[in-house]
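[1] Would you be able to build a 3D model of this:
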Amino acid sequence: MNPTPTVVLVPGLRDHVPDHWQTVLATRFAGAVTVPPAADARLSRDTQVTALHDTLSRIRGPVVLVAHSAGVHTTVHWAARHHRPVRGALLATPPDFDTPLPAGHPAPRTLRENGWLPTPRTPLPFPAVVAASTDDPMARFGRVVEMAHDWGSRVVDLGPVGHLNPASGYGDWPQALDLLREFGCRPAPDTEASA
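    A predicted model of the protein is given here:
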């Protein structure tokens, strides 16, 4: 029987948010690990990729990555540079960095200067599910489907869930548990009833 993988949460560029679904999800899996936010150089792709790589280097055994927003881009940039077995990845609502984002977010030029562009568009070396919103202000649904196709990933249409964050009304996201079970992840027994 395959050992249960460690769930590794890859946040976006946000600060820690207690009611974010990733934060809630971390409490549901024994031994779940969250990639720590960068203290400085937060916009640097290299800083984010290094943080993910350092986190993964401390984990023995299989892992499943759970990335949200810019964390999806961290994950695909990491996968283009590093080789470590990954059982699977849940990639939720990736933004489209090639298109200007809403006010208050970095412009494409800033993202390029910090190493985020171009977005890797080669197949990922592990199975992945891209969870896409039909009304995400950070990316048109069709663009997310294109990225998922290029990454060799299956697309799950979440419907109109905004950016799948607390601002869109999403703290808990129970569907994530079902998607993670596909990769052999099992919630801690004492959290099953609340899931």
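
[2] only C-alpha atoms for contact and neighbour calcs from this point on.
    OK.

[3] secondary structure element for the residue most central in space within the chain?
    Note on the chain: the residue nearest the mean C-alpha position is residue 67, at 1.1 Å, using Cα atoms, centre = their mean. Under the criterion of DSSP states H and E, residue 67 resides in strand 63-68.

[4] which residues sit against that strand?
    With Cα atoms under 8 Å, 6 or more residues apart in numbering as the test, strand 63-68 has contacts from 5-12, 22, 75, 85-94, 183, 185.

[5] Which residue ranges of this structure form helices?
    21-26, 45-57, 70-81, 108-113, 141-151, 175-181 (DSSP state H).

[6] quick one: residue 44 and residue 177, what's the gap?
    30 Å (Cα to Cα, to the nearest Å).

[7] Would you mark the buried spots in stretch 23-40?
    Neighbour-count burial for stretch 23-40, counted by 16 or more other Cα atoms under 10 Å, picks out 23, 24, 25, 26, 28, 29, 32, 33, 34, 35, 37.

[8] how near is the second one to residue 33?
    Note on residue 24: its distance to residue 33, by Cα to Cα, is 12 Å.

[9] Quick check, residue 41 in contact with residue 47.
    Yes: here residue 41 reaches residue 47: they are 6.7 Å apart, a contact under Cα atoms under 8 Å.

[10] Please give the structure of this sequence too, so both can be compared:
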Amino acid sequence: MNTPSPSILILPGWLNSGPDHWQSRWEARYGDQRVEQDDWEWPKRGDWMARLEEALLADPRPAVLVAHSLGCQLVAAWAAHTRHADRVRGALLVAPPDTERDDAPPQLYSWRPIARQRLPFPATAVISTDDPFCSPERAAEMAAQWGATLVNLGPRGHINAESGLGDWPEGRALLQALCVTD
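    From the prediction side, this is the model:
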């Protein structure tokens, strides 16, 4: 039986991903689909979850989720509530933020508490040792709770455009591993 190639859904974080961000570069280069949110500045968890559900159900193919920053929290929260998790083949979770930190911006308060249950699909969490939005210890704890394989890039900041990743071929290789089926 020939399994269709999955759709790749790009899930940016708070304030979206700009043109130099690896997510935007993948969208332009590979045709991955960005899940657009109505409000990038004051993200409401329920609204973002509904939009992800809509995007997932709009395509009959299985999906692989490519999340950055708050997009990682979106995947965890959505997976805890959806009846359609079986449509997801895997998730690449890059630079999950700690929305429970005392210094978290008020725009992110609706993302508390962090969803901590094991994800019902394979996941890879990519973290940095000097991410300003999450300590490596806290990121590793979230990855373990989600059942995600942990990849530590060392000192790469928030693993975004400012990290100098360009097209980030190493990240694309991690994504391709999640796209492979048995």
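
[11] now what about the TM-score between them?
    Laid over one another, the chains give 0.89 as their TM-score (TM-score structural alignment, normalised by the length of the second structure), with 177 aligned residues with a Cα RMSD of 1.8 Å.

[12] hmm, back to that, what's the mean deviation for the strand holding residue 67 of the first structure versus the second structure?
    Its aligned residues in the second structure lie a mean 0.2 Å from strand 63-68 of the first structure after superposition (mean Cα distance after the TM-score superposition for the first structure).

[13] Aligned to residue 163 of the second structure, what sits in the first structure?
    For residue 163 of the second structure, the aligned residue in the first structure is residue 168 (criterion: TM-score structural alignment).

[14] What residues does its match make contact with?
    Taking Cα under 8 Å, 6+ apart as the test, what residue 168 of the first structure contacts is 161, 162.

[15] Please name the nearest non-neighbouring residue to residue 59 of the second structure.
    Nearest in space to residue 59 of the second structure, with sequence neighbours left out and distances taken as Cα to Cα, 6 or more residues apart in numbering, is residue 7 at 7.6 Å.

[16] Now do the same for residue 174 of the second structure: its match in the first structure.
    Match for residue 174 of the second structure (TM-score structural alignment): residue 179.

[17] Double-check that match against residue 89; I have them as touching.
    No: counting by Cα under 8 Å, residue 179 of the first structure does not reach residue 89; the two are 9.6 Å apart.

[18] Find residues that contact each of those two.
    residue 129.

[19] neighbour count winner among those two?
    residue 89 (26 against 16; other Cα atoms under 10 Å).

[20] Residue 141 of the first structure corresponds to which position in the second structure?
    Aligned partner of residue 141 of the first structure by TM-score structural alignment: residue 136.

[21] quick one: contacts for that match?
    Applying Cα under 8 Å, 6+ apart, the residues near residue 136 of the second structure are 127, 128, 129, 130.

[22] Which one of these sits in the busiest neighbourhood?
    residue 127 (29 neighbours).

[23] mind checking what that one lines up with in the first structure?
    Going residue by residue (TM-score structural alignment), residue 127 of the second structure aligns to residue 132.

[24] Tell me the spacing between that match and residue 89 of the first structure.
    14 Å.

[25] next one: residue 154 of the first structure
    For residue 154 of the first structure relative to residue 89 of the first structure (Cα to Cα), the value is 11 Å.

[26] Any chance you could list residues touching both of the two?
    128, 129.

[27] picking that back up, let me know the closest of the contacts of residue 136 of the second structure to residue 112 of the second structure.
    residue 127 (20.3 Å; Cα to Cα).

[28] which residues does the closest one contact?
    With Cα under 8 Å, 6+ apart, residue 127 of the second structure has these contacts: 94, 95, 96, 136, 139, 140, 150, 151, 152, 153, 154, 159.

[29] Roughly how far does it sit from residue 31 of the second structure?
    On the measure of Cα to Cα, residue 127 of the second structure and residue 31 of the second structure end up 25 Å apart.

[30] Residue 149 of the second structure too?
    26 Å.

[31] same question, residue 131 of the second structure
    On the measure of Cα to Cα, residue 131 of the second structure and residue 31 of the second structure end up 28 Å apart.

[32] ok, how many other residues are close to the closest residue to residue 20 of the first structure other than its chain neighbours?
    Closest residue to residue 20 of the first structure apart from its sequence neighbours, by Cα to Cα, 6+ apart: residue 171 at 4.7 Å. A total of 19 residues lie near residue 171 of the first structure under the criterion other Cα under 10 Å.

[33] shouldn't residue 171 of the first structure be in contact with residue 163?
    No: between residue 171 of the first structure and residue 163 there is no contact under Cα under 8 Å: 11.6 Å.

[34] Please identify which of residue 41 and residue 47 of the first structure sits among more neighbours.
    Neighbour tally, residue 41 of the first structure and residue 47, criterion other Cα under 10 Å: the higher count belongs to residue 47, 18 against 11.

[35] What's the match for the more buried one in the second structure?
    Residue 47 of the first structure maps onto residue 47 in the second structure, by TM-score structural alignment.
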